[in-house]
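>>> Sequence below, structure please.
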Amino acid sequence: MNPEFVALLSRFLKYATPDQITADASLHDLGLDSMQSIELLFAIEDDCGVSLPDEALTESTFATAGSLWAAVCNARGDAS
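This next block holds a predicted model:
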């Protein structure tokens, strides 16, 4: 995960400090709720310049910071 993505996530995770946002960090445990998930999706699409496909919009994609980062990388076509 790059620092810009961590900064983006931190705007939506009310219980997290940037150092707590690791690849295996549970987004739900850090304060992400269903309404914020939608807002986060729009922010990711705007800030990262990607459109996540419908099949990527699953609970498992939004489970951890790392799984969400992987979906962003996949949508961008890179392996970061």
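>>> C-alpha only now, for contacts and for neighbours.
OK.
>>> Name the nearest residue to residue 60, ignoring sequence neighbours.
Spatial nearest neighbour of residue 60, excluding adjacent residues (CA to CA, 6 or more residues apart in numbering): residue 67 at 7.2 Å.
>>> contacting residues around the host helix or strand of that neighbour?
Using DSSP states H and E, residue 67 sits in helix 65-76. When contacts are defined by CA atoms under 8 Å, 6 or more residues apart in numbering, helix 65-76 is touched by residues 1, 5, 9, 21-27, 44, 48, 50-53, 56, 60-62, 79-80.
>>> before we go on, could you also do this sequence so I can check it against the first one:
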Amino acid sequence: MDSAFIDLLRRQLRVETTTEITADTSLRDLGMDSMRSIELLFGVEEAYDITLPDSDLNETTFATPGNLWRAVTAQLPQGSVAP
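Have a look, this model is predicted:
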């Protein structure tokens, strides 16, 4: 995960900068609900200029930052670096 992704999570979920976010942090514990998951989806797709496939739009993908990051990076062009 890169710092821009963590910053995006903080903004979308309205998480304090003092709260540690790791790959295994529960997004629900950070305030994720159904409306915020949709906002986060749109934010991620816009920030990384990708579209997550329907198969990734599930509770597992949105359970932790690490899971979501893997879904994001899987959609980036080969060899590209996340912004």
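>>> Please work out the TM-score for the two chains.
Once superposed, the chains reach a TM-score of 0.88 (TM-score structural alignment, normalised by the length of the first structure), with 80 aligned residues with a CA RMSD of 2.0 Å.
>>> picking that back up, restricted to strands, list the contacts of helix 65-76 of the first structure.
Per DSSP state E, strands hold no members of these.
>>> From those residues, list the buried ones, please.
Applying 16 or more other CA atoms under 10 Å to those, the neighbour count classes 1, 5, 9, 21, 23, 25-27, 44, 48, 50, 52, 56, 61-62 as buried.
>>> before we move on, back to that, report how many residues lie close to the residue nearest to residue 60 of the first structure.
18 (other CA atoms under 10 Å).
>>> Check the alignment and tell me where it lands in the second structure.
Residue correspondence to the second structure (TM-score structural alignment): residue 67 of the first structure is matched to residue 67.
>>> From residue 56 of the second structure, how far off is residue 11 of the second structure?
22 Å (CA to CA, to the nearest Å).
>>> Residue 69 of the second structure now?
11 Å.
>>> Over to residue 21 of the second structure?
Taking CA to CA, one finds residue 21 of the second structure at 21 Å from residue 56 of the second structure.
>>> now do residue 76 of the second structure
With the distance defined as CA to CA, residue 76 of the second structure ends up 14 Å from residue 56 of the second structure.
>>> and what of residue 28 of the second structure?
Residue 28 of the second structure is 17 Å from residue 56 of the second structure, by CA to CA.
>>> Over to residue 71 of the second structure?
For residue 71 of the second structure relative to residue 56 of the second structure (CA to CA), the value is 7 Å.
>>> and the gap between the residue nearest the centre of the second structure and residue 25 of the second structure?
Central residue of the second structure (CA atoms, centre = their mean): residue 68, 4.7 Å from the mean position. For residue 68 of the second structure, the distance to residue 25 of the second structure equals 11 Å [CA to CA].
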